[in-house]
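*Asks:* quick one: sequence plus predicted model below, questions after.
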Amino acid sequence: MVGPLLGDDGVTRCPWAGPTASVMRDYHDTEWGTRVHGEAAYLERLTLEAFQSGLSWSTILLKREAFREVFCGFDAERIAAFDDADQARLMGEVRIVRNRLKIAAAVTNARATLALREREGLEAFVLSFAPADRPAYDDTATMATTSAESAALSKALKKAGFAFVGPTTMYALMEALGLFDPHLTGCFRRGGEPR
């Protein structure tokens, strides 16, 4: 059980951000739990959460710019047009996580994102699963990794044709996108308004 930790800069943060300056701390301080807007921003986070499955988040953050480049700025139309040759090219791209199933899922999810345009669109779809009750955790032992809402989002996305969108991955997505405040009580970011 770990509560918020005091960093070397005198600021108290969620413990996973680390006590010293790092890509994780920067992400915690500027992005995690903050609302983003637009289809590409949502598709990026959905894609990166899927690629993170089984890996450390720092690995994904360190490769993020390469992911943005090879996935065309997460433009759903461009990714949806990827064919077998494009997917084989990505398997040879050493700057990203090379996993055939996750690469295929990124293309599948871009195609499903395009289909959602006929309805409310990816952003509104995901936001519709925001929990009514906003959790507040004091330490890592009490933090959840899934919720009824993340399970429902997972099920709905699968029904809409998405892949690699399990309940745990969707809970992490909901945290990252600020569908609720994921910061521990005592973290300097706790209670900040979604931007």
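*Replies:* Thanks, I have the structure now. Residues are numbered from 1 along each chain as shown.
*Asks:* for the rest of this, base every contact and every neighbour count on C-alpha atoms.
*Replies:* Will do.
*Asks:* in stretch 135-144, which residues are buried?
*Replies:* Judged by neighbour count (16 or more other CA atoms under 10 Å), stretch 135-144 contains these buried residues: 136-139.
*Asks:* stretch 54-65 now?
*Replies:* So stretch 54-65, judged by 16+ other CA under 10 Å, has buried residues 58, 60-61.
*Asks:* and Arg45, what element?
*Replies:* Taking DSSP states H and E as the criterion, Arg45 maps to helix 39-52.
*Asks:* give me the helices and strands touching that helix, please.
*Replies:* Packing partners of helix 39-52 (3 or more CA pairs under 8 Å, 6 or more residues apart in numbering; DSSP states H and E): helix 57-62, helix 76-80, helix 100-116, helix 122-127, helix 167-176.
*Asks:* what residues does the last one touch?
*Replies:* Pointing back at helix 167-176 there. Outside helix 167-176, the residues that touch it by CA atoms under 8 Å, 6 or more residues apart in numbering are 31-34, 45-46, 49-50, 53, 130, 145-147, 150-154, 180-182.
*Asks:* next one for the comparison:
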Amino acid sequence: MKKTNSENLRCPWSQTRDQLLRDFHDHEWGKLNLDDDYLFEMLILQLFQSGLNWRVILHKRENFRKAFKNFDPVGVAALTEQEVGDLMLDSSIIRNHIKINATIKNAKAVLIVQAKYGSFAKYLQSIIPTQIVHHPEIFEDIDVSNDLAKKLAAKMKEDGFFFVGPVIIYSYLQSIGLINDHLECCPAKYHG
């Protein structure tokens, strides 16, 4: 099937027949969303996406939702060793003990920063106050990290977050829309 002109303009990673990935690209990635529940959900998904790809994670998203208490940081922070053991047996998610434990630690860290800053969003915005829109012409122009991601990653590590290196945090910032790295020609750059 020949691609339409508008599809040829899309970010290359979204030029796929996978509808979940296309919808993520069109309606979430690069779209600013500072709802605390969403921010925590994307932090979990980003953590598990590390070393994999968004297509794999998006197809397991509802399974992650069930496994991690509807992405509720209070529920995730309270997971017991027995529940962690059950998650390690759950083939519907990524069974990685390090990532599961990091998710629990991150839930606890989110609760701490929410109490201190008033919200997880305000915490993130203490480093990146508003959306940053880059203007890449080609995919190769998109960074994998930058100084702000490095600064935020360092702060998050200091504040008890795990599995939050600068590359993971840069990708996270793209996924929650604090960084918009859609190609200039992409129809989702300012719409979607």
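*Replies:* Happy to help now that I have it. Bear in mind the structure is a predicted one, so any value in this text is a computation, not a measurement.
*Asks:* drop the TM-score for these two in here.
*Replies:* Here the TM-score for the pair of chains, by TM-score structural alignment, normalised by the length of the second structure, is 0.90; 188 aligned residues with a CA RMSD of 1.9 Å.
*Asks:* quick one: contacts for Ala85 of the first structure?
*Replies:* Not one residue lies near Ala85 of the first structure by CA under 8 Å, 6+ apart.
*Asks:* picking that back up, which of the contacts of helix 167-176 of the first structure fall within helices?
*Replies:* Among those, the members falling in helices (DSSP state H) are 45-46, 49-50, 150-154.
*Asks:* list the contacts of the equivalent of Arg95 of the second structure over in the first structure.
*Replies:* Alignment note: Arg95 of the second structure maps to Arg98 in the first structure; criterion TM-score structural alignment. Shown in contact with Arg98 of the first structure (CA under 8 Å, 6+ apart): 90-92.
*Asks:* Three-state assignment for Arg98 of the first structure, please.
*Replies:* Of the three states, Arg98 of the first structure takes coil under DSSP: H, G, I helix; E, B strand; the rest coil.
*Asks:* same deal with Phe162 of the second structure?
*Replies:* The assignment at Phe162 of the second structure comes out as coil when based on three-state DSSP.
*Asks:* and Asp147 of the second structure, how many neighbours does it have?
*Replies:* Asp147 of the second structure has 10 neighbouring residues, counting by other CA atoms under 10 Å.
*Asks:* with the one 4 residues further on instead?
*Replies:* Counted with other CA under 10 Å, the neighbours of Lys151 of the second structure add up to 14.
*Asks:* cool, the one 10 residues further on as well?
*Replies:* In terms of burial, Phe161 of the second structure registers 21 neighbours under the definition other CA under 10 Å.
*Asks:* need the ones in helices among the contacts of helix 167-176 of the first structure in CSV (columns: distance to Arg68 of the first structure).
*Replies:* What follows is these, written out as CSV (distance: CA to CA, whole Å):
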residue, distance to Arg68 of the first structure
Arg45, 11
Leu46, 13
Glu49, 14
Ala50, 14
Ser150, 25
Ala151, 28
Ala152, 28
Leu153, 25
Ser154, 24
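*Asks:* which of those residues count as buried?
*Replies:* 45-46, 49-50, 150-151, 153-154.
*Asks:* can I get those residues in TSV with distance to Asp84 of the first structure?
*Replies:* As requested, these are exported to TSV (distance: CA to CA, whole Å):
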residue	distance to Asp84 of the first structure
Arg45	23
Leu46	22
Glu49	23
Ala50	20
Ser150	31
Ala151	31
Leu153	29
Ser154	26
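*Asks:* endpoints of stretch 172-192 of the first structure, how far apart?
*Replies:* End-to-end distance of stretch 172-192 of the first structure: 18 Å, with CA to CA, to the nearest Å as the criterion.
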